[in-house]
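Peer 1: 3D, please:
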Amino acid sequence: MRHTLPLAPQFYVTAPQPCPYLEGRMERKLFTALQGDGAQRLNDSLSKQGFRRSQNVLYRPSCADCAACLSARINVAEHTPSRSQRRTLKRAGHLERRATSPWATEEQYALFRRYLEDRHATGGMADMDSFEFAAMIEETPIRTRVVEYVEPETGELVAVCLTDVFDDGVSMVYSFFDTDQNGTSLGTYIILDHIRIAQEADLPYVYLGYWVPGSDKMGYKAGFSGLEVYSGGTWQKMRDPKDYDSKRHPLSNDPIAEQVANISLPDSRPLRTRHE
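Peer 2: Okay, the predicted model is just below:
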């Protein structure tokens, strides 16, 4: 018997687990599989509605009593680097950028392990082995690149970003870097360089993942001008971060059925073939 994929994506909800961003909260995710011929089109559409990709899954926070996690993106045309960001561009401007196909290497994994041990030793990815790392990099059904940053004189790999390409921007899925180079601000530089990548490709947005009011881990995202957040079903310019504290209220989230009913899906027209 021949089995075919459902015509419309099926959405599911994860079991609650401790929130990694806000102490004492429980998180829950709404997710769907990313597969088939329409994967790129589905990813483009749902990413504009606050979803993020993890390998072959698209997910969006859907907590029962909190809506603090807000998808964030930089409007490239509205971005002006701050004085400190201009210094970062100057300090790290000598690095060589290499954009490659999504293929994991031993050098990437070694840098990834050092990064986790220094920054996220107790995080959810701390036990990720080389096979799981390769899956994170390589299991993608859409247009994805690995953007590497290399010291030109020595060839040393100092930073990496797994980057998806949308029809309206680039999405920084996950980045890691050499934490010994504290004075270089490599994390900030990767974002600033992705703004340049978007400009070079004539794409209007750089998607950063989630910004969470009240979370120190995510506070750095609010430091980029031109920032927009997805709130109340629309993208809006970032206001004072304190204005979003209400999103942590137990009544700030809609029921799951209502959330799913309000998701806009792409039409069924076939994708055009794009030569890369």
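Peer 1: For the rest of this, base every contact and every neighbour count on C-alpha atoms.
Peer 2: Will do.
Peer 1: From residue 209, how far out is residue 139?
Peer 2: 19 Å (C-alpha to C-alpha, to the nearest Å).
Peer 1: Those two - which one has more neighbours?
Peer 2: A count of neighbours by other C-alpha atoms under 10 Å puts residue 209 above the other of residue 139 and residue 209, at 22 against 14.
Peer 1: Am I right that that one sits in a strand?
Peer 2: Yes: Residue 209 forms part of a strand when assessed by DSSP: H, G, I helix; E, B strand; the rest coil.
Peer 1: That one and residue 74 touch, don't they?
Peer 2: No: contact criterion C-alpha atoms under 8 Å: residue 209 and residue 74 do not qualify, at 10.5 Å.
Peer 1: Could I get the full set of strands for the stretch 101-250 of the chain?
Peer 2: Along the stretch 101-250 of the chain, the segments classed as strands by DSSP state E, counting those that start in this stretch run 144-150, 157-165, 169-177, 205-211, 227-231, 234-237.
Peer 1: how distant is the fifth one from the center of its chain?
Peer 2: On the basis of C-alpha atoms, centre = their mean, to the nearest Å, the separation between the geometric centre of strand 227-231 and that of its chain is 14 Å.
Peer 1: what's it packed up against?
Peer 2: Contacts defined by 3 or more C-alpha pairs under 8 Å, 6 or more residues apart in numbering; DSSP states H and E place strand 227-231 against strand 70-75, strand 234-237.
Peer 1: try it again with 10 Å
Peer 2: Packing partners of strand 227-231 (3 or more C-alpha pairs under 10 Å, 6 or more residues apart in numbering; DSSP states H and E): strand 70-75, strand 205-211, strand 234-237.
Peer 1: For these, give me TSV that also has distance to residue 126.
Peer 2: Listed next are the helices and strands packed on strand 227-231 as TSV, based on distance: least, C-alpha to C-alpha, whole Å:
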stretch	distance to residue 126
strand 70-75	24
strand 205-211	20
strand 234-237	33
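Peer 1: Here is the second sequence; please produce its structure so I can put it next to the first one:
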Amino acid sequence: MTANLREIKVFTTFPHRCSYLPEKEATTLFVDPRQTISPELYTELSLMGFRRSGDHIYRPHCNNCSACVAARVVTSGFKPSKSQRRVINANGDLRLEITDSVSGDDEAYALYERYITGKHADGDMYPPDREQYESFLNNSLGSTRYFKLYENNTLVCVAVSDEMLDGFAAIYTFYDPNLEKRSLGTYAVLLQISHAKKRGMPYIYLGYWIENCQKMSYKTRFQPLEMLIQGRWYGDTGDKPSDLSPIPVVTLPSDL
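Peer 2: I've put the predicted structure just below:
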């Protein structure tokens, strides 16, 4: 880690209801939004388990809970499973376009609206709002890439991913809720893994895995998987997240 990490100012939220485990109370640690975030610093923050939402970089900082575990796929060792190969084959007809922005893209926002309304009407992002959408998916770092998939000439999926020095961070994916059979969420992760491998990037950061949260369970289907536990990255050596072995230490700054 570079010395300047120790100089970063951070803030914590007041305790609030956890959006993943409703019976739990959560606290979030935010990097000062006035902090200049270089690609190098963003990468190092990701190594310490931070994530981005809009212009905010954060990680869980709960006193009595450590359920949120940062997870990343090791691209060099990844081989798609039989079911993942079926997903790849099923979507071979889609056209991929990678862009640096979806700001002002009415087709992308219309797809986002359909996705939130059709899949997450009981969630925090319902009802969909254009301003919230823009602030959530675009950022001022200049690192975001949008993997846009088209069926013929119709946009059916957008995977939002941040490019760092050591790989990509999968931020969010939204797709046509009427195309469930395509498994576009899985395909979006597979695309990012494939793109990172071609670029020689070692990791895809998948955000937080939570053992008792069903909607997070899909992350363990991408192997080999590494998890950040008490400041150290551990490699998954078996078929379940409990089969972990230590890999080189990532030291956390003493003031975080």
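Peer 1: How alike are these chains, TM-score-wise?
Peer 2: Between these two chains, after superposing, the TM-score reads 0.88 (TM-score structural alignment, normalised by the length of structure 2); 241 aligned residues with a C-alpha RMSD of 1.9 Å.
Peer 1: ok, back up a step: would you list the strands of the stretch 101-250 of structure 1 in JSON lines and tack on distance to residue 127 of structure 1?
Peer 2: Shown next, in JSON lines, are these (distance: least, C-alpha to C-alpha, whole Å):
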{"stretch": "strand 144-150", "distance to residue 127 of structure 1": "22"}
{"stretch": "strand 157-165", "distance to residue 127 of structure 1": "19"}
{"stretch": "strand 169-177", "distance to residue 127 of structure 1": "16"}
{"stretch": "strand 205-211", "distance to residue 127 of structure 1": "22"}
{"stretch": "strand 227-231", "distance to residue 127 of structure 1": "31"}
{"stretch": "strand 234-237", "distance to residue 127 of structure 1": "35"}
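Peer 1: Can you tell me which of the ones you listed is most buried?
Peer 2: Neighbour counts (mean count of other C-alpha atoms under 10 Å) averaged over each of the strands of the stretch 101-250 of structure 1 peak at strand 205-211, with a mean of 24.
Peer 1: average offset between that one and structure 2?
Peer 2: Strand 205-211 of structure 1, aligned to structure 2 and superposed, deviates on average by 0.7 Å (mean C-alpha distance after the TM-score superposition for structure 1).
Peer 1: Identify the residue range in structure 2 corresponding to that strand.
Peer 2: Using TM-score structural alignment, strand 205-211 of structure 1 corresponds to residues 203-209 of structure 2.
Peer 1: who touches the residue nearest to residue 58 of structure 2 when sequence neighbours are not counted in this structure?
Peer 2: Sequence neighbours aside, residue 30 is the residue nearest to residue 58 of structure 2 in space, at 4.4 Å (criterion: C-alpha to C-alpha, 6 or more residues apart in numbering). Neighbour list for residue 30 of structure 2: 9-13, 50-52, 56-61 [criterion: C-alpha atoms under 10 Å, 6 or more residues apart in numbering].
Peer 1: What helix or strand is residue 30 of structure 2 located in?
Peer 2: Using DSSP states H and E, residue 30 of structure 2 falls within strand 28-31.
Peer 1: Where in structure 1 does that strand align, residue-wise?
Peer 2: Counting by TM-score structural alignment, strand 28-31 of structure 2 falls onto residues 29-32 of structure 1.
Peer 1: mean deviation of the matching stretch from structure 2?
Peer 2: Stretch 29-32 of structure 1 sits 0.7 Å off on average (mean C-alpha distance after the TM-score superposition for structure 1).
Peer 1: related to what we said a few turns ago, which of the contacts of residue 30 of structure 2 line up with contacts in structure 1?
Peer 2: Contacts conserved in structure 1 for those, using both residues aligned by TM-score structural alignment, their matches' C-alpha atoms under 10 Å: 9-13, 50-52, 56-61.
Peer 1: ok, back up a step: looking at the helices and strands packed on strand 227-231 of structure 1, spot the one closest to residue 195 of structure 1.
Peer 2: strand 205-211 (6.3 Å; C-alpha to C-alpha).
Peer 1: which other helices and strands contact the closest one?
Peer 2: Strand 205-211 of structure 1 is packed against strand 52-54, strand 70-75, strand 157-165, strand 169-177, helix 186-200, strand 227-231, with contacts defined by 3+ C-alpha pairs under 10 Å, 6+ apart.
Peer 1: Including distance to residue 215 of structure 1, could those go into JSON lines?
Peer 2: Formatted as JSON lines, those follow (distance: least, C-alpha to C-alpha, whole Å):
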{"stretch": "strand 52-54", "distance to residue 215 of structure 1": "19"}
{"stretch": "strand 70-75", "distance to residue 215 of structure 1": "12"}
{"stretch": "strand 157-165", "distance to residue 215 of structure 1": "22"}
{"stretch": "strand 169-177", "distance to residue 215 of structure 1": "18"}
{"stretch": "helix 186-200", "distance to residue 215 of structure 1": "17"}
{"stretch": "strand 227-231", "distance to residue 215 of structure 1": "15"}
